[in-house]
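*Asks:* Here is my input, please return the structure:
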Amino acid sequence: MPELPEVETVRRTLIELVAGKKIASVTVRLPRIIQKPADPAQFADALVGHTIQTVERRGKFLRIVLDGLVLVSHLRMEGRYGVYPSEEDVELHTHVLFHFEDGTDLRYKDVRQFGTMHLFAPGDEFTQPPLSKLGLEPLEEGFTLKELRSRLERRKSRIKPLLLNQEHIVGLGNIYVDEALFQARIHPERSPESLTGAEWSRLHEAIVSTLQKAVDAGGSSIKSYVNGQGEMGMFQHQLLVYGHKDEPCPTCGSAIHKTLVGGRGTHFCPACQSLKAGRKMAKAAE
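*Replies:* Below is the predicted model of the structure:
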């Protein structure tokens, strides 16, 4: 957290807040946030005099595009951006401040201190970590049923860890994988090779529809997430299984179970997403 819908919402709000603003100076208060260049002072000096043109997204990463530079930022678990008057007191856990010539700041706050920032020449960000190994964007035209199957069908793993792997599909995190698998009626521990053609089709549709609905709702505010304007997301009110342990399934009424899959807390309906029934279907389809 945040996942694709939350990062996309932050991107959209930041564009309104910072596009066209010129950086006068940069203050780095927690050096380890800056991953590239290695010297935080070099990072700060390089940005002075540059103007933010737009804000884009690649997976769970923000791409802050300036005239001649690209800043790649990962919010990790609790990172957030906000724009404030420069004279306003700086809140606790604010680690990087971009001071604009118009008297405002773009401030990065991160209680957990896991966020990262990388600075690149335009275009170089796609050929180097952290963006160079990212997989398919699930809300773009290239994310077809055929591409989904070709990426995952022959992998030797369970379907949930594969969906969480950003080298295959980007932006999917724990919340939305659980929701998509429930919508597709697939148990999270199924192997990809056991899925039928109909199940692959349902999964593809569920991934796209779940993420799109979440983006439309501004993401999910489960813990501390807010967008660039300090507003909460609302998709948490539409979640069907995630966070609903022991509550009745909205489809069949069975109690929602929670278990660990690949080390991640996983919510599913044991009736709608039956592991045994799924395996029988796969054998029948052979």
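*Asks:* all contacts plus neighbour counts: C-alpha atoms, from now on.
*Replies:* Fine.
*Asks:* For residue 176, pull up the helix or strand it's in.
*Replies:* helix 174-184 (DSSP states H and E).
*Asks:* where along the stretch 51-200 of the chain do the helices fall?
*Replies:* 145-152, 159-164, 174-184, 197-216 (DSSP state H, counting those that start in this stretch).
*Asks:* I'd like these laid out as a markdown table, including distance to residue 47.
*Replies:* As requested, the helices of the stretch 51-200 of the chain are exported to a markdown table (distance: least, Cα to Cα, whole Å):
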| stretch | distance to residue 47 |
| --- | --- |
| helix 145-152 | 38 |
| helix 159-164 | 34 |
| helix 174-184 | 35 |
| helix 197-216 | 31 |
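*Asks:* quick one more, to check against the first:
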Amino acid sequence: MRWPIPPALPDLLAGRTVLECGRRGKYLLLRFDHGVQIVHLGMSGSLRRVPEQEAPRKHDHVDWVFDHAVLRLHDPRRFGAVLWHPDEAGPIAAHPLLARLGIEPFDPRFDGRWLHAYFRGRRVAIKQALLAGDAVVGVGNIYASESLFRAGIDPRTAAQRVSAARCDRLAAAIRATLSDALDSGGSTLRDYVGASGEPGAYFAIHAAVYERAGLPCRVCGTPIRRLVQGQRATYFCPSCQKR
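*Replies:* Below you'll find the model as predicted:
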């Protein structure tokens, strides 16, 4: 895993009850009466409910054994994490992994004005600014490309050059894209599965640009282009998306 799993964790949690399941950005937060367990799935991890008698497969790393079920963490790349934050360490929001995260995309305060204020003075490309996670969380590589397409913004545009009006469109596009993804059960390319092992259907229904390099834009017919930004693939329509 990205960081060692605390060796005392099984003893800390044995016989305890999960009081609440929450989330902050891409971190899952399991609340107990004496602390919070922080879980991150990395790039290709998954949590599945499995029968109690099912033997672990290769790359299965952690089991949460409940009264009538087992929740299993599968992570081939080992970029995920399972950490413990005791109550005596302070509020979970102050944890170093969470303290600098941006606003949640469905927070009522998130809008174009929020983005425009954050992007002021930022010379980095708009897509990389979104991926940084300190303006708004939950917009990963796939949904950044898709949101920028919906908003009509070239991903190479410097963040500080995105006008207030276009920030309004971008905030709305981010919410719409993530809403579609949630309704479709996520976006399976290679690894993603739901809690019961089912794939997400976002790409079968909604994908406009991601992994469509060379194919015609669904709006104007121009071939979709692919470029690399910060070692991540970006897809966009050179006609529909303007700098």
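*Asks:* just to revisit the earlier point, in JSON lines, list the helices of the stretch 51-200 of structure 1 along with mean neighbour count and distance to residue 275 of structure 1.
*Replies:* As requested, the helices of the stretch 51-200 of structure 1 are exported to JSON lines (neighbours: other Cα atoms under 10 Å; distance: least, Cα to Cα, whole Å):
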{"stretch": "helix 145-152", "mean neighbour count": "16", "distance to residue 275 of structure 1": "19"}
{"stretch": "helix 159-164", "mean neighbour count": "22", "distance to residue 275 of structure 1": "12"}
{"stretch": "helix 174-184", "mean neighbour count": "23", "distance to residue 275 of structure 1": "12"}
{"stretch": "helix 197-216", "mean neighbour count": "18", "distance to residue 275 of structure 1": "13"}
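*Asks:* Can you check which of the ones you listed gets nearest to residue 64 of structure 1?
*Replies:* Proximity to residue 64 of structure 1, assessed across those by Cα to Cα, is greatest for helix 197-216 (19.4 Å).
*Asks:* Provide the aligned range in structure 2 for the helix holding residue 176 of structure 1.
*Replies:* Using TM-score structural alignment, helix 174-184 of structure 1 corresponds to residues 141-151 of structure 2.
*Asks:* which outside residues touch that stretch?
*Replies:* 127, 130-131, 154-155, 166, 169-170, 173-174, 177-178, 207-210, 232-237, 240-241 (Cα atoms under 8 Å, 6 or more residues apart in numbering).
*Asks:* which residues sit in contact with residue 231 of structure 2?
*Replies:* Residue 231 of structure 2 touches nothing, counting by Cα under 8 Å, 6+ apart.
*Asks:* what's around residue 283 of structure 1, how many residues?
*Replies:* 11 (other Cα atoms under 10 Å).
*Asks:* correction: residue 20 of structure 2
*Replies:* Counted with other Cα under 10 Å, residue 20 of structure 2 comes out at 11.
*Asks:* what's the answer for the one 5 residues further on, then?
*Replies:* Residues lying near residue 25 of structure 2 (other Cα under 10 Å) number 17.
*Asks:* so which of the helices of the stretch 51-200 of structure 1 gets nearest residue 104 of structure 1?
*Replies:* Comparing the helices of the stretch 51-200 of structure 1 by Cα to Cα, helix 197-216 comes nearest, at 27.8 Å.
*Asks:* In structure 2, point out the residues matching that closest one.
*Replies:* Residue span in structure 2 matched to helix 197-216 of structure 1, by TM-score structural alignment: 164-183.
*Asks:* I'd like the distance between residue 157 of structure 2 and residue 127 of structure 2.
*Replies:* As for residue 157 of structure 2, its distance to residue 127 of structure 2 is 8 Å (criterion: Cα to Cα, to the nearest Å).
*Asks:* Residue 101 of structure 2 too?
*Replies:* According to Cα to Cα, residue 101 of structure 2 stands 17 Å off from residue 127 of structure 2.
*Asks:* center of structure 2 - which residue?
*Replies:* With distances taken as Cα atoms, centre = their mean, residue 138 lies nearest the centre of structure 2, 4.1 Å away.
*Asks:* quick one: that one from residue 26 of structure 2, how far?
*Replies:* 6 Å.
*Asks:* Identify the residues contacting the nearest residue to residue 191 of structure 1 once chain neighbours are set aside.
*Replies:* Closest residue to residue 191 of structure 1 apart from its sequence neighbours, by Cα to Cα, 6 or more residues apart in numbering: residue 158 at 4.6 Å. Shown in contact with residue 158 of structure 1 (Cα under 8 Å, 6+ apart): 188, 189, 190, 191, 192.
*Asks:* quick one, what contacts the corresponding residue of structure 2 for residue 65 of structure 1?
*Replies:* Under the alignment defined by TM-score structural alignment, residue 65 of structure 1 is paired with residue 31 of structure 2. Neighbour list for residue 31 of structure 2: 18, 19, 20, 21, 22, 37 [criterion: Cα under 8 Å, 6+ apart].
*Asks:* do the same with residue 63 of structure 2
*Replies:* Per Cα under 8 Å, 6+ apart, neighbours of residue 63 of structure 2: 70, 71, 72, 73.
*Asks:* what's the mean gap between the helix holding residue 176 of structure 1 and the aligned bit of structure 2?
*Replies:* Here helix 174-184 of structure 1, set against structure 2 after superposition, deviates by a mean of 0.6 Å using mean Cα distance after the TM-score superposition for structure 1.
*Asks:* so where do the strands sit in structure 2?
*Replies:* 20-24, 27-32, 35-40, 46-50, 60-65, 70-74, 81-86, 225-229, 232-236 (DSSP state E).
*Asks:* which helices and strands does the third one pack with?
*Replies:* Helices and strands in packing contact with strand 35-40 of structure 2 are listed as strand 27-32, strand 81-86; criterion 3 or more Cα pairs under 8 Å, 6 or more residues apart in numbering; DSSP states H and E.
*Asks:* Sounds good, over and out.
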